[in-house]
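Trainee: sequence-free structure coming up:
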């Protein structure tokens, strides 16, 4: 424990230093100049302050007041040492932040008792701080475990859709990373980018409710079949909205809105412009670009240049122009993502 002594009288300082040296595990730090003592406190943190009242320039009350204004010294125990019997001085010292008093001439027994009381107070502060830190770490671990289980549940849902839909697989990884990239370039914070990465693979989870003869059909869907296919957006929303977490709610929003078009001709609600949630507009770009550039048993993948030309042609029609700009801003990263997540 570092015990700070501030007293303009060198004899008093030597006496206090001698008595503190007799306490277990206590180191005295002494100043006869109050200004220098305050300067030390700006850089260091004592465990107990012993300060005299009658000092030139800066008296004990003023010292305590300035000491308490230092952010790291607001809870440090303070004992004022004074020969002043005035209650007014004591009231001022208490208002400034003093915890206890010692009268001059100092009685050794009283000094040891009061100082040990303040040291115990300081040790209790350490214990409370350590317990608070331990609890915070425990809560953080528990929260991380819950989030990990939630991510696993989302991943399993994604895999369930993947087994039924021939257009998924590595597509989930690519489009989710494209989505995070677009979100980043639009100014999303790190936490929101991660939510986009983890929620966007859920965009087509509603296809688990689409009949096989429609989902796996090789040729063009009839108008009636396409109406059935479009229900996967609402189906996905209904599955995911039941989750209470933010991640599930974002995934539900994406599932419901990633097929909306900026000009209002999309589905299932026919939303237009900024009425479409931004996350849905982001995933629309990421999903379509990857679908165009991916090779499937029933089609060849488009060259990147052709897919980019399609995005530009659909600017303001299918896609939000600002999402297109955010995507094009990092084409080198887009190509890296394409190469990193290849089809098995």
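Mentor: Alright, I've got the coordinates. What you see is a predicted model; the values in this text were computed from it and never measured.

Trainee: switch to C-alpha atoms for all contacts and neighbour counts from now on
Mentor: Noted.

Trainee: burial measure for residue 47, as a count.
Mentor: When counting by other CA atoms under 10 Å, one arrives at 20 neighbours for residue 47.

Trainee: Wait, it touches residue 2, no?
Mentor: Yes. The criterion here is CA atoms under 8 Å, and residue 47 meets it with residue 2 at 5.2 Å.

Trainee: List the buried residues for stretch 206-213?
Mentor: The neighbour-count check on stretch 206-213 (16 or more other CA atoms under 10 Å) flags 206, 207, 208, 209, 210 as buried.

Trainee: List the contacts of it.
Mentor: 160-161, 164-165, 215, 228-229, 231-237, 239, 255 (CA atoms under 8 Å, 6 or more residues apart in numbering).

Trainee: out of the residues you listed, which are inside helices?
Mentor: 160-161, 164, 215, 228-229, 231-237, 239, 255 (DSSP state H).

Trainee: Now for those residues, which sits with the most neighbours around it?
Mentor: That'd be residue 255 among the ones in helices among the contacts of stretch 206-213, by other CA under 10 Å, with 31 neighbours.

Trainee: one more structure, for comparison:
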């Protein structure tokens, strides 16, 4: 199928010049003509958009430099190649035109063979640029599509692993989704806070939320008679139960070491799994970390996990009301939880209640 001829806009305030150029170009191109700068802009901004403009420099009211400036300022016309056509043949004038964005400079009186050759060259260059632009747009769309697929596969894999842990503890239900949403809510609420802004950028927030479901993955290593025990654990059983944080972080660490390059969400998941039972005052486990020595992601998870545990029924306890759980979280500020994270929780409590209701058992 033959391609449509290129559209060339010729601009000159002298009718004779328009006629000469029109007769020269019409056998091979679709020609539009304008006898003023204003009219040229109207045509250029219309449809079809010219593929090339031959622009006279010396025109009344609005000269070629002014026209070129407006063409370059408009998104729809800024990439149209412009060749200046002028009776001026000074080097300074030519440099000025090229500096303003013209692609070539033809002096009058025109020589037909030169004009046609330069037009052909610029149209071929434009066609090549357009092809490259379209290819780049396609490649960017394809990269975005494949990244989206990879992200989906990654998220599905994470939830599959997390649900593997859930199968050992069937009463957790929608715990994964709720805690993930709680963590995301807290992180977004703290992203502008001076203590957290340097860490909680959008990428890290998303990685924290993505990795949150793996916080209790280590429970797969806890024996059933302890994990599923309906009553209170003995001190010895409790010590075994506490090892789930280290079991989880080691498992994630092994997956991390198997990767060819660092995987951000795995690094964060390892921190969360290992340290989400640490307490602000240092009385938590497994390492007795205190204050800012506890990773931020683990501090966020600690509050989310405790709030969800309080508000859910277990074989060994009844569920607390949302408001009672709120009071326990607030009371734990400065002892169990980072005080600034508790303040964020207080501000976002309506969001917490909405999440709890949306993903109720």
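Mentor: It's in. The structure displayed is predicted, hence computed values, not measured ones.

Trainee: Post the TM-score for the overlay when you can.
Mentor: Remark: TM-score between the superposed chains equals 0.84 [TM-score structural alignment, normalised by the length of the first structure]; 340 aligned residues with a CA RMSD of 3.1 Å.

Trainee: Among the ones in helices among the contacts of stretch 206-213 of the first structure, which pair sits farthest apart?
Mentor: Spatial extent of those (CA to CA) is set by the pair 160 and 228 at 19.4 Å.

Trainee: What sits closest to residue 72 of the second structure if chain neighbours are left out?
Mentor: residue 78 (3.9 Å; CA to CA, 6 or more residues apart in numbering).

Trainee: My guess is the one you found contacts residue 53. True?
Mentor: No. Here residue 78 of the second structure does not reach residue 53: they are 11.6 Å apart, not a contact under CA under 8 Å.

Trainee: Counting neighbours around each, name which of the two comes out higher.
Mentor: Higher neighbour count among residue 78 of the second structure and residue 53: residue 53, with 25 against 15, using other CA under 10 Å.

Trainee: Please enumerate the helices of the stretch 51-200 of the first structure.
Mentor: Applying DSSP state H, counting those that start in this stretch to the stretch 51-200 of the first structure gives helices spanning 60-69, 87-96, 108-164, 170-185, 190-199.

Trainee: what do we get in the first structure for residue 219 of the second structure?
Mentor: Counting by TM-score structural alignment, residue 219 of the second structure corresponds to residue 207 in the first structure.

Trainee: From residue 236 of the first structure, how far off is that match?
Mentor: 7 Å (CA to CA, to the nearest Å).

Trainee: Mind listing the shared neighbours of those two?
Mentor: Joint contacts of residue 207 of the first structure and residue 236 (CA under 8 Å, 6+ apart) do not exist.

Trainee: what lines up against residue 77 of the first structure once you look at the second structure?
Mentor: Matched by TM-score structural alignment, residue 77 of the first structure corresponds to residue 81 in the second structure.

Trainee: For that match, which residues are in contact?
Mentor: Residues counted as contacts of residue 81 of the second structure (CA under 8 Å, 6+ apart) are 51, 52, 53, 102, 103, 122, 126.

Trainee: May I ask which of these has the most neighbours?
Mentor: When neighbours are counted by other CA under 10 Å, residue 53 leads the contacts of residue 81 of the second structure with 25 neighbours.

Trainee: Give me the mean deviation of the strand or helix carrying that one from the first structure.
Mentor: For residue 53 of the second structure, the host element (DSSP states H and E) is strand 52-56. Aligned to the first structure and superposed, strand 52-56 of the second structure gives a mean residue distance of 2.2 Å (mean CA distance after the TM-score superposition for the first structure).

Trainee: In the first structure, which residues correspond to that strand?
Mentor: Residue span in the first structure matched to strand 52-56 of the second structure, by TM-score structural alignment: 48-52.

Trainee: Contacts for that stretch, please.
Mentor: In contact with stretch 48-52 of the first structure (CA under 8 Å, 6+ apart) are residues 1-8, 59-60, 63, 76-82, 118-119, 122.

Trainee: Spatially, which residue comes closest to the most far-flung residue of the first structure relative to its centre, not counting chain neighbours?
Mentor: No residue in the first structure sits farther from the centre than residue 105, which is 54.4 Å out by CA atoms, centre = their mean. Using CA to CA, 6+ apart and skipping the chain neighbours, the partner closest in space to residue 105 of the first structure is residue 83 (7.3 Å).

Trainee: and what of residue 231 of the first structure?
Mentor: The shortest distance from residue 231 of the first structure to any non-neighbouring residue, by CA to CA, 6+ apart, is to residue 268 (7.3 Å).

Trainee: Quick one: map the one you found onto the second structure.
Mentor: Residue 268 of the first structure maps onto residue 286 in the second structure, by TM-score structural alignment.

Trainee: For my notes, confirm that match occurs in a strand.
Mentor: No. Secondary structure of residue 286 of the second structure (DSSP: H, G, I helix; E, B strand; the rest coil): coil, not part of a strand.

Trainee: Map residue 299 of the second structure onto the first structure.
Mentor: Match for residue 299 of the second structure (TM-score structural alignment): residue 281.

Trainee: who are the neighbours in contact with that match?
Mentor: For residue 281 of the first structure, the contacting residues are 257, 258, 260, 261, 262, 319, 320, 323, by CA under 8 Å, 6+ apart.
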